[in-house]
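predicted model and sequence below, questions to follow.
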Amino acid sequence: MTARTGLVWDARWEVVSGIGRFSREVRTRLAIPTLEAGGAAPVSPRGLLDLELAALRERRGGRAHPPRALVCPGFMAPLAWPAPTAVVVHDLMHRDVPGEAGRARRAYLDTVVRRSVRAAAVVLTVSDHSRDRILEWSGVAADRVVTVGNGVGPAFTPQGPRRAEDRPYLLYVGNHKPHKNLPRMLEAFARVPGRPLLLLSGDPAPAVDGPARALGVAGRLRFLGRPDDGALAAAYRGAAATLVLSTHEGFGLPALESMACATPVLASPVTSLPEVVGDAGLLADPLDVGSMTEGMTRLLTDDTLRARLATAGAARAAAFTWERVAARVADAVAAHLGAAPPGGWPDVPHP
């Protein structure tokens, strides 16, 4: 499709988070200019005001040149933007999971964010599970919500340094929010024989420390802080398995990164995770402590199973590239917004 207008991207989301990684990986591959909208956090009061002020400037600039279309990678576009918008909604976690958000935030999602989604020319998301929920929640026409997926970065490969500990370890990568199911996961870990270690990204926090002390496993936990991609890949490679035992996910990027490093995954068979893991991981009921304990024990002791899943996981992860995600985003934006970056779309491999 011939582009009718220019294109700009709200890059304020590019911090350490899943949204930030998606934004950075896709925007840089598509060479889309960034929106000038101040440096405040996008969802802070100042950040929301900055976005509306950017919309006002874009409207005034339209007297000299056509307003540019806008891609917002973090679910919220300004309602007053004077050209078509694309909004990325990774999931509806704050809407669907008890304890993830208070009443005020849920009301904000159901009013302001839903209006932004309905006003967008196209809504992009990362899994078919999220797409189904967005369609149900928003009432947007099915052809305006497009699954583009997620990718895995070049640091995550089977080859490379491996983290070493004084005994086998399991790995958890993620935050400490309720949907991550950490209390049950820790209870299951406490029942695993052999006293393995559990390595966790981030720093000690009450959501982990309290249950770990009560279960008597605090001395077998190690915290990684915020490792860069190289250190995180080394932690994946050294692990007996990665645990992704959430009760809800919009995608599940740690499962993909672990498989790309040829490390088996123990995952929940819920929401988006079956789309990511397929038959290349071991599944356990996230509400059944015994099921999770059994899965952890098998992956620590069954070398044949671990080798089979390592091979299957690496093969499956190879299909999830950021180039393919960027190509799907470019196709959706060109089709629904009629827009392109300066100089046109770069040559990215299509799925």
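Perfect, I can see it now.

all contacts plus neighbour counts: C-alpha atoms, from now on.
Noted.

give the contact list for V26.
When contacts are counted by Cα atoms under 8 Å, 6 or more residues apart in numbering, V26 touches W322, E323, V325, A326, V329.

mind running it again at 7 Å?
W322, A326 (Cα atoms under 7 Å, 6 or more residues apart in numbering).

next, the buried residues of the strand or helix carrying it.
Element membership for V26 (DSSP states H and E) is helix 18-30. For helix 18-30, burial by neighbour count (16 or more other Cα atoms under 10 Å) applies to G18, I19, G20, R21, F22, S23, R24, E25, V26, R27, R29, L30.

before we go on, here's another structure to hold up against the first:
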Amino acid sequence: MDVFNRVRVGINAVPILSPLTGVGQYTYRLITELQQILPNKPWLFYGTSWDRAIRTAAPAGARELNKAIKRLMPHPHVITRLLKQARFSTGVRRHKINLYHEPAYLAYPFKGPSIVTVHDLSWIRHPETHPLERLREMNRFMPKAVENATHIVVDSDFVRREVMTHYGVHGDRVTTVLLGVAPEFQPQPAEVCKPVLEKFELTHGQYLLAVGTLEPRKNLSTVIAAFEQLPEPLRRRFPLVIVGMRGWGMERFSEGLRHMISRGEVRLPGYVDQAELPALYAGARLFVYPSLYEGFGLPPLEAMACGVPVIASRRASLPEVVGHAGILVEPLDDSAIAGHMRALIEDDAMHASLGQAGLNRARNFTWRKFALETVAVYKKVLAHVD
């Protein structure tokens, strides 16, 4: 780590200020690991200020300012970005940042070596799954962010191919660094899970689980359609629990949920605190994740680490994560998904075998390994700096 004795790394930490979805989780794990690995703790940019400490919420003043800009100003995303850029540049000079890592796509202009993480190209491949404002922002800023980056980090070989093909980036500038799974995701007996499961009125081993923001790209409507095909006695005994924030496009399938929700067959607890997720995974009979497009897919990895059998889409990056340790399906084939659900409910031997296979595979993914491979990218970038 001698090369880092004089390096002052700056990271955009804004993603960890909101509830931790995929990019937020990535950013949080990156920061916590780098704080232990690097001789100089990284400087963290929080949109309006810099710090070396991890924060979990934006200052109330910053939140109110953002709301006011969105309410009163034309082109609020552009104005907000210009304000953040000014604060970013001021902090770079003050703290003498000489290596910048942007973990959330849209890097700020920076005079020095920079790394940009591109998690996926979903706004390009599936624009119908994004709100219009998000599309405009990504299409406006992303080409320049890719062009200006010294190096690009991606979550999977699938995304690496996507970036190289779409942006014409040479392979020498793009490195795959697979994500990790935290140690708290592990098999847990019923008595350990009980406090969390009681809160959600669930019984260990007697519910099906899906995790993801409730938006079209996650394809949870197919999960619901598959679940509806199960015999009613199974649906009542093994309710479907969908954990995640309400995202954009919920109106497309929320109406179809009403009758199953009213009977308690489908549960929508909303966003669940990170501390409660391991128990919810470990207590599930199975986990289903037929996402249409993922740059990596943390939830199926977390489920496998808990010894829970996984049904996942065979599209995009998910085969890289699940491998042969889960059931890979066509994501829109609700009949096939229903058949696999029923098999994993009724066949204990199959259930045990698949759970163990997932557990074995998950051991290959750690956040420390992820961080060390990211640091190796930093070294590569610094080696080419005069």
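Cool, got the structure. Please read all numbers here as calculations on a predicted model, not as lab measurements.

before we move on, back to that, so what touches the helix or strand following the helix holding V26 of the first structure?
Sequence order places helix 45-61 as the next helix or strand after helix 18-30 of the first structure, per DSSP H and E. Helix 45-61 of the first structure is contacted by residues A37, G38, A40, A41, P42, P67, P78, A80, W81, P82 when judged by Cα under 7 Å, 6+ apart.

which of these count as buried?
Buried among those (16+ other Cα under 10 Å): A37, A40, P42, P67, P78, A80, W81, P82.

just to check, the third one is in contact with E14?
No: with contacts defined as Cα atoms under 7 Å, P42 of the first structure does not count as touching E14, sitting 10.0 Å away.

between the buried residues of helix 18-30 of the first structure, which is nearest R195 of the first structure?
G18 (31.7 Å; Cα to Cα).

residue in the second structure matching the closest one?
Under the alignment (TM-score structural alignment), G18 of the first structure pairs with G22 of the second structure.

how near is that match to K194 of the second structure?
For G22 of the second structure, the distance to K194 of the second structure equals 27 Å [Cα to Cα, to the nearest Å].

what's the answer for L178 of the second structure, then?
Distance, L178 of the second structure to K194 of the second structure, by Cα to Cα: 32 Å.

same question for G264 of the second structure.
Distance from G264 of the second structure to K194 of the second structure, counting by Cα to Cα: 19 Å.

same list (the contacts of helix 45-61 of the first structure) but as a markdown table, adding distance to V276 of the first structure.
Shown next, in a markdown table, are these (distance: Cα to Cα, whole Å):
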| residue | distance to V276 of the first structure |
| --- | --- |
| A37 | 34 |
| G38 | 35 |
| A40 | 33 |
| A41 | 30 |
| P42 | 28 |
| P67 | 38 |
| P78 | 32 |
| A80 | 36 |
| W81 | 34 |
| P82 | 37 |
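
pick out the most distant pair among those.
Checking the contacts of helix 45-61 of the first structure with Cα to Cα, the most distant pair is A41 and P67, at 24.1 Å.

helices of the stretch 201-350 of the second structure, start to end?
For the stretch 201-350 of the second structure, the helices defined by DSSP state H, counting those that start in this stretch occupy 220-228, 232-237, 258-262, 277-282, 298-305, 318-322, 334-346, 348-362.

mind checking these for the one nearest to Q206 of the second structure?
Among the helices of the stretch 201-350 of the second structure, helix 232-237 sits nearest to Q206 of the second structure (Cα to Cα), with 6.6 Å.

burial of the residue nearest to S291 of the first structure when sequence neighbours are not counted, as a residue count?
Leaving aside its chain neighbours, S291 of the first structure sits nearest to A284 (5.5 Å; criterion: Cα to Cα, 6 or more residues apart in numbering). The number of residues packed near A284 of the first structure is 23, by other Cα atoms under 10 Å.
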